Structures are given as structure tokens and as C-alpha cells.
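Q: please work out how this folds:
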Amino acid sequence: MTKPFVYITRKISDDVVKDLEEHFEVEMWEQEEEVVPRDLLLRKANQADAILSMLTDQIDEELLSQSPNLKVVANMAVGYDNIDVNAAKRHQVVVTNTPDVLTDTTADLTFALLMATARRLPEAIDYIKDDLWKTWSPYMLAGSDLHHKTLGIVGLGSIGQAVAKRATGFDMNVIYHNRSRKEDVERQLGVQYASFDELLQQSDYVVCMTPLTEETEGMFDQETFRRMKDTAIFINTSRGGVVNEDDLYQALKQGDIKAAGLDVFQDEPIGADHPLISLNEVVALPHIGSSSIETRTEMMELAARNIKKVLNGESPVTPV
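A: This next block holds a predicted model:
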């Protein structure tokens, strides 16, 4: 009997691949820094019983409609806006993701980005590298305090809650806006609910943790930034599509807000010629929110477990 075929769209841990190979026929795109070409992905999907995908892979109607054997797409991410979930349902393909395992790691990165932006750490590092440090002055590279400031979190899911927990250790006042109020979390972490407008007006730091949906796409636009304090710092580690990047650029240039720390962008990857990169007020990272060795390995292992469950006729561990 022919083994089910699993296609992996990016190079992952050898141990995870070996585990899958004990049960299935496995093929993997061996590149780490290059997306699998679309024509190749379509050919392999046509043969595959399972795909272990990345956010960079578009799993859409075109692919699903010509993949007669496909039973599961295991996305190695929490988000799944790269997958047409409704089309997958129509074609009876199970979609899974990797929630929870990356919560603390992404929260760590979010808070690190917040601190780096507030205290202008990349500028300070370059200050020495560019041999500019010749003396000391009272306001040399002066940044913004975090302690006793107000942090506004938009989207209080598991990662947002983990960020709030870290902020309490810095004696920050934490407010949040979410589709639904979370009174149990308010009691547990001492955070307060606010309307979106109240959050924008009151926050010294606005952290976006919301998923990308039709409702949230482009929600941070010219009007949103104008309602924020001109001393406010904006942080986004969720999805690039929630921000109108042209409006953010203008908001920073015009002084509507003070600075921005970004781990995600609308069209990734970006290059050094991206307008936002030209601004000293921007700290930019290459979408590394969950990028620790431990967490990325756990994500790979969870995606593999989901594939094994579905191909063995069982329910997946983390279905979308």
C-alpha cells in the first residue's frame, strides 16, 4: 500500500522530518531563505495528502481545487490569513495552526521591541559604530520611560495578555480594547477595558495584537494616528495588513506620533528602500516574533502532530 505523501514548504528540523518519514512519504523544499515557487507548490499539492505550510504560502481556491488527495494543511503559525479557510471547508481539507506554543516568545519580542523603540537602542548602537560618541550631554539619545506610563493593548488574546503581564512588572498602567470584554483577565492582571477611541487618546504606548480580518485591515490609518498623543509610540507585532503604512509614514513625519516599532509589514519581505526604514523614529524587525530555537521547533512538532492525527483518521490537535 502506498504511503500518504506529505509536502513541507520550507526546510525544518531534521528530527521532525525523520519522525514524519517513519509514517509517510515526505518531500521538503530545502531552502531556508527562499519561498517555494508557486508552480512547484501547485504540482506538489496535486499529489499531496498533507501540506506543512508557512505564512508565505498561499493556500487558495486555485491550489485546493486541483489537489484531490489533500486532507490537511498544517500551517506553522498562529495566523492563517494565507489560507482560504472557506475554500478548504468546501474541499473538505482540514486546516490547523500552532497557537499557544509561541505565546510567551512573541510577548518577549513585543516587549523587547517596545523597550528598544522607547529607549532608542538601535540609534544608540549605531552612534558608537559610526564613531559619533565624542562627549556626554544631558539629552544625548534621550528616550522615553516605560515605568508608570500607560500601555494600550489592542487585541487581548493570549499574546496580548502575556504582554500585559510583562508590563505590570514595569509598573505600567495597562488598558485594552477587544471585541469582547474580558473581566476575568481584568481581575487577574489588573488591566482595564477602554473603548478604541479612549485607548488611543490615553495611551503612551499603543501595542497592536489583533489578528488580520476584514474588520481590522487598515484600522491604523491617518485618523487613528491623529487621535493618539504626539508623544505616543506605536508597536505592531501582529500582522502588517492592520496598518496603512503610507499613513504611518506621514504620521511620523508630521509628528502626529513619536515613534514606531514594527515586526510585521503589509508586503513581506521589505527592503532597505522601504520608506519607513528611512526614519530614525522606526525600529524595524524581519517578522521574528516567535523566532526562538525552542519555540520554532515546538511549532514544527505541533504541525507534524496535526498531520499525523488527520492522516490517521483522528481529530487534529489544533484545528482552525
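Q: drop to CA atoms for contacts and neighbour counts, all remaining ones
A: Fine.
Q: and Arg90, how close does it get to Leu311?
A: Look at Arg90 and Leu311: by Cα to Cα, to the nearest Å, they are 18 Å apart.
Q: so those two - more neighbours on which side?
A: Per other Cα atoms under 10 Å, whichever of Arg90 and Leu311 has more neighbours is Leu311, with 21 against 11.
Q: that one contacts Lys71, doesn't it?
A: Yes. Using Cα atoms under 8 Å, Leu311 and Lys71 qualify as a contacting pair, with a distance of 7.3 Å.
Q: overlap of the contact sets of those two?
A: Taking Cα atoms under 8 Å, 6 or more residues apart in numbering as the contact definition, Leu311 and Lys71 share the neighbouring residues Asp49, Ala50.
Q: count of neighbours near Thr105?
A: 20.
Q: how about it: what's its closest non-neighbour residue?
A: Beyond its immediate neighbours in the sequence, the residue positioned closest to Thr105 (Cα to Cα, 6 or more residues apart in numbering) is Ser290, lying 5.5 Å away.
Q: mind listing the strands for the protein?
A: Remark: strands assigned in the chain by DSSP state E are 5-8, 25-28, 50-53, 72-75, 94-96, 150-154, 173-177, 192-193, 205-208, 233-236, 259-262, 282-284.
Q: sequence B follows; please return its structure for comparison with A:
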Amino acid sequence: MNRILMNLGFEAKYDAFEERLKAAGFQVVRTGERLPAQIIECGKGCQAAVINAEDQWTKETMEGLKDTLGLIARFGVGLDNVDLDAARGLGIKVANSAGANKESVAECAVTLMLECTRRISWLDGKLRDGQWKGLPRTHQFSGKTVGLIGFGAIAQCVAGMAKGFGCKVLACDVIKNETAAKRLDTVFCEMDELLEKSDFISLHVPLTEDTRHMVSEAFLKKMKPTAILINTSRGPVVDEKALYRALKEGWIQAAGLDVFEQEPPGGDNPLFGLHNIIVTPHAASSTEEAAGNIADLCMENICSYFETGIPKYFIK
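A: Just a heads-up that it's a prediction; the model follows:
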């Protein structure tokens, strides 16, 4: 019987996926270990591993399991915790659930845009404190310009939603999907133009050495003073010290963050003391619908690997 390391922890929300694996004939070794040595100990004899975003799938981890491990299947999309070069060198296939959570993350990004501009939570707090009149006006989202950095599946969903509000959409990406851009009435432009013209800038890039701290002081100073930054991608894409200064000193109007440089962020994170930021706990894809889609694609990857040697959503 093929053994699968299910490295997703023991939360009840993953129980149904464990049962699906068992029903498909796999022996499941379930764990929540994060560090290489502990993962290796739990994963001995496993042919595949289902992983989360927090596990450290380093060269050390994979070398410790290389005698049997042939597949790493991400229960989700991001792969910045996986050493892809090491996996290739050891002949270990890596797959993810690409596109499974695109609508959920896009909804969160647009919700943060609306929250930052209409200030719903702030108004809720004011009303609960007894204030009814005399509150300042907010701004509408409709008709504004939304700039997307990265134009993959999630960003394309954001574009479609923003167009529903009558927004103009700009995009910047090293890969220009002209077909999708035409369908979504989105205009590609260079980064400086996007920063100069956008009322909202939404980040949709993977975490790489090129994108780490991409949102720097120089980046933020090129944005409009009335602009709003949204990040539902990866926390380290944003230099939080620079963002704090930008929000504190009024370089930009506001920010909405679902992700942070350190996760979970400390309670003493200075960003939490600002009035012009909305934060959520890396929950953009945490919907029942996204989880169901991810589970389906993850099962497809595993079954395809054991049937053909190649997972369905193979990262080459």
C-alpha cells in the first residue's frame, strides 16, 4: 500500500481530506511537523507528501526522504517554502492546486479595496460608540483605476470584479497574457506608469528573490498620495518598515493586508497601531469553496502521479 505523509496538522477541517485519501486506498501518516528533522522522521517510507505553506521543504528535508519520496503535493498554490531546484535534482515531482482559490482570494482583495475606501469597519465602530452624525465622508470605489501587479489567475478574477464596478484596470507583468487582457478590458503598462495612475494597487506575484521587498520606499513614493495598497500575495513582497512610514507620513492613503513578513505577526507590529490600515490573518483563500477545490485538485495530482508518474498540475 502506498504511504502518504499528510503534513497539514490535526485541525478538524482536514479530516475529510484524510478520509478521501484512505478511501482511495492510501495509508496516511498525518502530522503537523514543520522542521526538516521532524518531517523526515514522520515521512520515512512515504511515496508522496501533501504539504501546507508553513512546512520547511528544504534540500535537507528532501534528501532525508529521497529513498521513497516521489511527489510533493501542495494543498494550495504558493511554493515559496519548497526548494524547487533541490526537488528537481533529486527527481521529486512537485505539484500545486493552481487556480483552485482564485475567486476567493480575488474577492478578499476587492473586499479590502472597498473596506479601505468606504471604511465600513471604522463606521461600525463609530456607530457602536454612539456617533450618528458629523462623521466625515468616505469615497466610492466605482470608476477608480485599479493597478494589478502580476496578471495570473487571481489578478484576472480581480480585473473582472473591478470591471463590474466600472473601474479602469491596468496591469504589469513579465508575462503579458494579451488574450485575457483583451477579454477583461485590461491595459498592460510599465510599472512606473501603473504606480503613477492607479488609485488601488493590488499585488499578485509569487515570493521570489526578485519580488522580495518589491514594495519599497521608492515604490511607495511613486504612488498617488490618495492611493491604497492591497496585498493578498505574500507578506515579504512588502517592506513593512517602509509601508509603516508611508502610512504614518501620508505618502499613501491606506493599505489592506492579508499577509505579513512574519506570520503570525507579533501583537506589537507597529502597523496595528495605525488607523489607515485593514488587516486579516492570511485568510483570503479560507472559504469552504476554495478548500473543496484545493482538495479536489490535490487528489487529482496524487492519483495522476500514482497512475502515470506525473501529477496533473506538475511544476516543471
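Q: Val207 of structure 1 pairs with which position in structure 2?
A: Under the alignment (TM-score structural alignment), Val207 of structure 1 pairs with Ser202 in structure 2.
Q: so what corresponds to Met161 of structure 2 in structure 1?
A: Under the alignment defined by TM-score structural alignment, Met161 of structure 2 is paired with Arg166 of structure 1.
Q: who are the contact partners of its match?
A: Under the criterion of Cα under 8 Å, 6+ apart, the neighbours of Arg166 of structure 1 are Phe111.
Q: cool, and the one 5 residues further on?
A: Counting by Cα under 8 Å, 6+ apart, Asp171 of structure 1 makes contact with His147, His148, Lys149.
Q: let's see 6 Å
A: His147, His148 (Cα atoms under 6 Å, 6 or more residues apart in numbering).
Q: tell me the residues of structure 2 aligned with the longest helix along structure 1.
A: When every helix of structure 1 is counted residue by residue (DSSP state H), the longest turns out to be helix 293-311. Following TM-score structural alignment, the aligned partner range for helix 293-311 of structure 1 in structure 2 is 288-306.
Q: that stretch vs structure 1, mean deviation?
A: Mean deviation of stretch 288-306 of structure 2 relative to structure 1 after superposition (mean Cα distance after the TM-score superposition for structure 1): 1.8 Å.
Q: for that stretch, which residues meet the burial criterion?
A: Buried residues in stretch 288-306 of structure 2, defined by neighbour count with 16 or more other Cα atoms under 10 Å: 290-291, 293-299, 301-303, 305.
Q: from the residues you listed, pick the one nearest Ala95 of structure 2.
A: Within the buried residues of stretch 288-306 of structure 2, proximity to Ala95 of structure 2 (Cα to Cα) peaks at Asn301, which comes in at 6.8 Å.
Q: so what's that closest one up against?
A: Contacts for Asn301 of structure 2 (Cα under 6 Å, 6+ apart) come out as Pro311, Lys312.
Q: now swap in Met172 of structure 1 and tell me
A: With contacts taken as Cα under 6 Å, 6+ apart, Met172 of structure 1 has the following neighbours: His147, His148, Lys149, Thr150.
Q: are any of these buried, and which?
A: Neighbour-count burial (16+ other Cα under 10 Å) applied to these gives Lys149, Thr150.
Q: how near is Met300 of structure 1 to Val317 of structure 1?
A: 13 Å.
Q: Gly255 of structure 1 now?
A: 47 Å.
Q: can you check Leu189 of structure 1 too?
A: 28 Å.
Q: looking at structure 2, name the residue matched to Leu55 of structure 1.
A: Using TM-score structural alignment as the criterion, the counterpart of Leu55 of structure 1 in structure 2 is Ala53.
Q: what is the burial count for that match?
A: Here the number of neighbours of Ala53 of structure 2 (other Cα under 10 Å) works out to 18.
Q: which residues touch it?
A: Taking Cα under 6 Å, 6+ apart as the definition of contact, Ala53 of structure 2 has no neighbours.
Q: quick revisit: let me know the closest of the contacts of Met172 of structure 1 to Glu245 of structure 1.
A: Out of the contacts of Met172 of structure 1, the member with the shortest distance to Glu245 of structure 1 (by Cα to Cα) is Thr150, at 24.2 Å.
Q: surely the closest one and Val206 touch.
A: No. Using Cα atoms under 6 Å as the test, Thr150 of structure 1 is too far from Val206 to be in contact (8.7 Å).
Q: helices along the stretch 101-250 of structure 2, start to end?
A: With DSSP state H, counting those that start in this stretch applied, the stretch 101-250 of structure 2 shows helices at 102-118, 120-128, 153-164, 178-183, 191-197, 217-221, 240-249, listed in chain order.
Q: distance between stretch 30-37 of structure 2 and the chain's centre?
A: Taking the mean C-alpha point of stretch 30-37 of structure 2 and that of its whole chain, the gap between them comes to 22 Å (Cα atoms, centre = their mean, to the nearest Å).
Q: what's it in contact with?
A: Residues from elsewhere that reach stretch 30-37 of structure 2 (Cα under 6 Å, 6+ apart): Met6, Asn7, Leu8, Gly9, Ile39, Asp55, Gln56, Thr61.
Q: farthest pair within those?
A: Every pair in the contacts of stretch 30-37 of structure 2 was compared (Cα to Cα); the two farthest apart turn out to be Gly9 and Thr61, at 17.4 Å.
Q: these two: which is more packed in?
A: Comparing Gly9 of structure 2 with Thr61 by other Cα under 10 Å, the one with more neighbours is Thr61, at 22 against 16.
Q: for Glu54 of structure 2, see how far away the residue nearest to the more buried one when sequence neighbours are not counted is.
A: Among residues not flanking Thr61 of structure 2 along the chain, Pro36 sits closest, at 4.7 Å (Cα to Cα, 6+ apart). Taking Cα to Cα as the measure, Pro36 of structure 2 and Glu54 of structure 2 are separated by 11 Å.
Q: now do Gly64 of structure 2
A: Using Cα to Cα, we find Gly64 of structure 2 at a distance of 18 Å from Glu54 of structure 2.
Q: go on, Lys221 of structure 2?
A: The spacing between Lys221 of structure 2 and Glu54 of structure 2, counted by Cα to Cα, is 32 Å.
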